[in-house]
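# Just to be clear, the model below is a prediction. Sequence and coordinates:
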Amino acid sequence: GAAKLVVVVAIFLLTFYVISQVFEIKMDANLGHIFARSALDAAARPTKPPRYKCGISKACPEKHFAFKMASGAANVVGPKICVEDNVLMSGVKNNVGRGINVALVSGKTGEPLDAKFFDMWGGDVAPFIEFLKSIQDGTIVLMATYDDGATK
């Protein structure tokens, strides 16, 4: 029993040695190196790509605001305005409408000041003009259209 087991193990090891020599397989038998290398490899590879504010492709420099805007698609998908990872206007928030959608942001702090939409197709233009006149200096104005921005 035991002699057969020793012979089988010896044949297995000899076969493994011959195969490793023929195919030039380099063996690192030091378990400490094997475990240390696998831990370093796992730490070196990021598990997922980094996420930047508002889903933009790269990080903004210091003292800059990250923002992303997308106008609506016909009358199906509403516009989306995001500043500093804060979605100011979107169809999900249900604060967008047909026409011109406007979000105001403080140019100093990046804090949202106001968000409104103006129907330029069937509505009056006067409220939009008054709104634009009331905007303070140093305010960032972000605009996106939805459906039709104005009459043909």
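All right, it came through fine.

# going forward, measure contacts and count neighbours with C-alpha atoms only.
Noted.

# all strands of the chain, in order?
Using DSSP state E, the strands of the chain run over 67-70, 80-83, 86-89, 99-106, 112-118, 139-146.

# would you turn those into JSON lines with distance to Phe23 and mean neighbour count?
Formatted as JSON lines, these follow (distance: least, CA to CA, whole Å; neighbours: other CA atoms under 10 Å):
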{"stretch": "strand 67-70", "distance to Phe23": "55", "mean neighbour count": "17"}
{"stretch": "strand 80-83", "distance to Phe23": "57", "mean neighbour count": "22"}
{"stretch": "strand 86-89", "distance to Phe23": "58", "mean neighbour count": "20"}
{"stretch": "strand 99-106", "distance to Phe23": "66", "mean neighbour count": "21"}
{"stretch": "strand 112-118", "distance to Phe23": "66", "mean neighbour count": "17"}
{"stretch": "strand 139-146", "distance to Phe23": "64", "mean neighbour count": "19"}
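
# structure B:
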Amino acid sequence: MRPVTAGIFKALLFIFSSLCAWYSGYLLAELIPDVPLSNTLYNIRSIGERPVLKAPVPKRQKCDHWSPCPPDTYAYRLLSGGGLDKYAKICFEDEMLLGEKTGNVARGINIAVVDYETGKVISTKYFDMYEGDNSEPMTKFIQSIPSKSLLFMVTHDDGSHKLQAQAKDAIEALGSKEIKNIKFRSSWVFVAAKGFVLPSERREKKSTTQINPGTDTPAGQQRSRSKDAYPKG
């Protein structure tokens, strides 16, 4: 083969090889997804690593419990309130009986009554203990509650200023050990029963921390609360 012909052949072969290489690279670029280099390196590095098992997100339970209540029990949550955006709450079997959204919470002592055997709500009431004479009406309301009833009681803002001795005696008769100790703007929650007895260690919680006037939250961020379950009737 002549030198000139051999040179032309080599040049054509080089051009053809270059075109093939360019086309192969083009096909790879089109077929392989556009993944950042950092992701590619991470995927390569993670091949030899052990898989990490992530804990599942906890399932929401009734009344914001973190774990399900035992069978044949009622779930409840009580939360005292104060200020402009920390409203008292009473939740029973995942139903909000009393709170801001239900529109039936107010300053004073808030009460929800539930039929112990059926779990049905009988009534909800609130009694202002800062203004007006509402201590006697609350006493009569408590005395009128039928037997075999659960009573849930929470304070919002202040529940003691005009609370009279007769009302305190009525609440104490239900098993309260703190009703005569609450002070101005104390936080207090109480679970009571008429016609049967509940475990005493789960019935009542009180915080003597007073709510700061003119603020939206209780002093020290303390709010009395109770979250538990009781056997069904």
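Noted; the coordinates are in hand. Being a predicted model, the structure only gives us computed values, none of them experimental.

# Roughly how far does the most centrally placed residue in structure 1 sit from Val87 of structure 1?
Taking CA atoms, centre = their mean, the centroid of structure 1 lies closest to Gly55, which sits 3.3 Å from it. Going from Gly55 of structure 1 to Val87 of structure 1 by CA to CA, to the nearest Å gives 11 Å.

# try Leu104 of structure 1
Separation of Leu104 of structure 1 from Val87 of structure 1 (CA to CA) stands at 12 Å.

# now Pro46 of structure 1
Going from Pro46 of structure 1 to Val87 of structure 1 by CA to CA gives 27 Å.

# can you list the strands of structure 1 in TSV and add distance to Leu132 of structure 1?
Converted to TSV, the strands of structure 1 look like this (distance: least, CA to CA, whole Å):
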stretch	distance to Leu132 of structure 1
strand 67-70	19
strand 80-83	18
strand 86-89	18
strand 99-106	10
strand 112-118	11
strand 139-146	9
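
# Identify whichever of those strands lies nearest to Pro61 of structure 1.
Nearest to Pro61 of structure 1, of all those, is strand 67-70, at 12.4 Å by CA to CA.

# and that closest one, how far from structure 2 on average?
Overlaying structure 2 shows strand 67-70 of structure 1 at a mean distance of 0.6 Å from the equivalent residues (mean CA distance after the TM-score superposition for structure 1).

# Could you give the residue range in structure 2 aligned to that strand?
Using TM-score structural alignment, strand 67-70 of structure 1 lines up with residues 76-79 of structure 2.

# So what's the gap between the matching stretch and the chain middle?
Remark: stretch 76-79 of structure 2 is offset 10 Å from the chain centroid, using CA atoms, centre = their mean, to the nearest Å.

# And Val4 of structure 2, what's its match in structure 1?
With TM-score structural alignment as the matching criterion, Val4 of structure 2 is left without a partner in structure 1.

# For burial, what's the neighbour tally of Val4 of structure 2?
Neighbourhood size, Val4 of structure 2 [other CA atoms under 10 Å]: 8.

# Name the helix or strand for it, please.
Using DSSP states H and E, Val4 of structure 2 sits within helix 3-31.

# same thing with Tyr230 of structure 2?
Assigned by DSSP H and E, Tyr230 of structure 2 falls within strand 225-231.

# Which residues belonging to that strand are considered buried?
For strand 225-231 of structure 2, the buried set under the neighbour-count rule, 16 or more other CA atoms under 10 Å, comprises 225-226, 229-230.

# that older thread, nearest to Lys152 of structure 1 among the strands of structure 1 would be which one?
Comparing the strands of structure 1 by their distance to Lys152 of structure 1 (CA to CA), the top pick is strand 99-106, with 12.2 Å.

# Give me the packing partners of the closest one, helices and strands only.
In terms of contacts (3 or more CA pairs under 8 Å, 6 or more residues apart in numbering; DSSP states H and E), strand 99-106 of structure 1 is packed against strand 112-118, strand 139-146.

# what span of structure 2 lines up against the longest one?
The one in question is strand 139-146 of structure 1. The aligned range for strand 139-146 of structure 1 is 149-156, by TM-score structural alignment.

# what sits against Trp121 of structure 1?
98-99, 148-151 (CA atoms under 8 Å, 6 or more residues apart in numbering).

# Narrow those residues to those that are buried.
98-99, 148-150.

# and stretch 95-109 of structure 2, which stretch of structure 1?
Counting by TM-score structural alignment, stretch 95-109 of structure 2 sits on residues 86-100 of structure 1.

# now stretch 31-40 of structure 2
Here stretch 31-40 of structure 2 fails to align to any part of structure 1, judged by TM-score structural alignment.

# Kindly check the end-to-end length of that stretch for me.
16 Å.

# counterpart of Val8 of structure 1 in structure 2?
Matched to structure 2 by TM-score structural alignment, Val8 of structure 1 sits unpaired.

# How much space separates Val8 of structure 1 from Gln21 of structure 1?
20 Å.

# and the helix holding Val4 of structure 2, what does it pack onto?
Applying 3+ CA pairs under 8 Å, 6+ apart, one finds that helix 3-31 of structure 2 contacts no other helix or strand.
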